[in-house]
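Peer 1: A predicted structure for the sequence below; I have some questions about it.
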Amino acid sequence: MVYWDIFIAFFRAGMLGYGGGLSAIPLMHREVVENYKWMNDEDFSDILALANTLPGPINTKMSGYIGWRVAGFWGMMCAVIATVIPTVILMIILLTVLHAYNDKPWVQGMSRAVVPIAGVMLGALTWDFIKKSKNSMGWISTIIVLVISIIIMQILGLHPAILIVGLLVAALFSRQKQKDKQVKAS
């Protein structure tokens, strides 16, 4: 039964995540964290951060790891297959339709409408992560990291993966310093 749940969760996210891997992440979050409760928000955001640093499609990386974590090798296989199948099916169907009717206004409108919808979905997920980081870091630290991240990525043009690795290293050293202080205080 768990394999079926894994398949359905990632199939739904893949089927409804029109617009690319990033647009399916909020759907994957809903399935993994809210519907099936396989992990909490913090675990999901850790997986998202790590998946962003690795090469390849983010959906398959995340679904593969989550499937592995929930049900081992066969859970990983179910999750990856469920993630890939909708993309293949939809690519064949939608591109055939778009190609056949690309001069029609409704097709052009549909194509233009996808971008803001995906943006709203990503914005909602981002805002949810910002609110949750307030609880763990506080508003001031969250805003500082947010502003610095925007400056580094948008103004300086640094790749997000480099920023994420830098933040992970900083967090690792920060925790190590806290452990060292605790040991000295003991």
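Peer 2: On my side now, so go ahead. Note that this is a predicted model, so its numbers are computed, not measured.

Peer 1: C-alpha from now on. contacts and neighbour counts both.
Peer 2: Fine.

Peer 1: now the residue positioned nearest the centre of the chain: which helix or strand?
Peer 2: Centroid check for the chain by C-alpha atoms, centre = their mean gives Ile25 as the closest residue, at 4.0 Å. Counting by DSSP states H and E, the element that carries Ile25 is helix 21-29.

Peer 1: the structure to be compared is supplied as follows:
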Amino acid sequence: MNGSTEVPAAVDPARRAAYDVLRAVDERGAYANLVLPGLLRERGITGRDAAFATELAYGTLRWQGTYDAVLGACVNRPLDRVDPTLRDALRLGAHQLLALRVATHAAVSVTVDLARAVAGEGPARFANAVLRRVAARVLPEWIAELTPAYDDDPVAHLALAHAHPRWVVAALRDALGGDLAETAA
């Protein structure tokens, strides 16, 4: 624990399950829909906690490209240079701050606790600073700031604005014969 005698706060089971799903997807290329049900069963997570874990995992993955753009604007280095364990915790925090009705102080606090548990005290302090920057704006403001103009890069514009992977938007463009104008409306 980096020389600290402090015991990390317990991470609630729903958030830990969602985090473990993100790690499995990132580390092993696992399918979230196959990993999550087993984790919920194995850990005895049911009812509202299971629903929350499900939304955290699937929602974070669904919006990951957009959240990565937001986080990239809030860190002092390229996001792919942030430790993957910390990056996944930050993604969960971003989802709670930008898409769920989790109070800012609660979302930051529990995500910092998670970062501390999985990465240590220094990364937890880094997570605190990054998440406070994320919380400074709502999702539509972040999207407006970070999305390139449609005319400059229609694929990047639609991918970021609508939370689709670039490859999906590019495939749609190809299927439509190169015309994405209808989808932009």
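Peer 2: Structure received. Since the structure is predicted, the reported quantities are computational estimates derived from the model, not experimental observations.

Peer 1: after superposition, what's the TM-score here?
Peer 2: The TM-score (TM-score structural alignment, normalised by the length of the second structure) is 0.33; 101 aligned residues with a C-alpha RMSD of 5.2 Å.

Peer 1: ok, back up a step: next SSE after the helix holding Ile25 of the first structure?
Peer 2: helix 41-53.

Peer 1: which residues of the first structure fall in strands?
Peer 2: For the first structure, no strands turn up when DSSP state E is the criterion.

Peer 1: now do the helices in it.
Peer 2: Taking DSSP state H as the criterion, the first structure carries its helices at 2-16, 21-29, 41-53, 58-100, 105-137, 139-150, 160-185.

Peer 1: most tightly surrounded among those?
Peer 2: Comparing the helices of the first structure by mean neighbour count (mean count of other C-alpha atoms under 10 Å), helix 21-29 comes out on top with a mean of 22.

Peer 1: against which helices or strands is it packed?
Peer 2: helix 2-16, helix 58-100, helix 105-137 (3 or more C-alpha pairs under 8 Å, 6 or more residues apart in numbering; DSSP states H and E).

Peer 1: nearest to Ile162 of the first structure, of those helices?
Peer 2: helix 58-100 (15.8 Å; C-alpha to C-alpha).

Peer 1: in terms of secondary structure, what does the closest one contact?
Peer 2: helix 2-16, helix 21-29, helix 41-53.

Peer 1: repeat that with 6 Å
Peer 2: Using 3 or more C-alpha pairs under 6 Å, 6 or more residues apart in numbering; DSSP states H and E, the elements in contact with helix 58-100 of the first structure are helix 2-16.

Peer 1: measure how the helix it packs on sits relative to helix 58-100, angle-wise.
Peer 2: Calculated by axes from the mean of the first three to the mean of the last three C-alpha atoms, to 10 degrees, helix 2-16 of the first structure forms an angle of 40 degrees with helix 58-100.

Peer 1: how about residues contacting helix 2-16 of the first structure?
Peer 2: Contacts to helix 2-16 of the first structure, defined as C-alpha atoms under 6 Å, 6 or more residues apart in numbering, come from residues Ala24, Leu27, Met28, Glu31, Gly75, Cys78, Ala79, Ala82, Thr83, Pro86.
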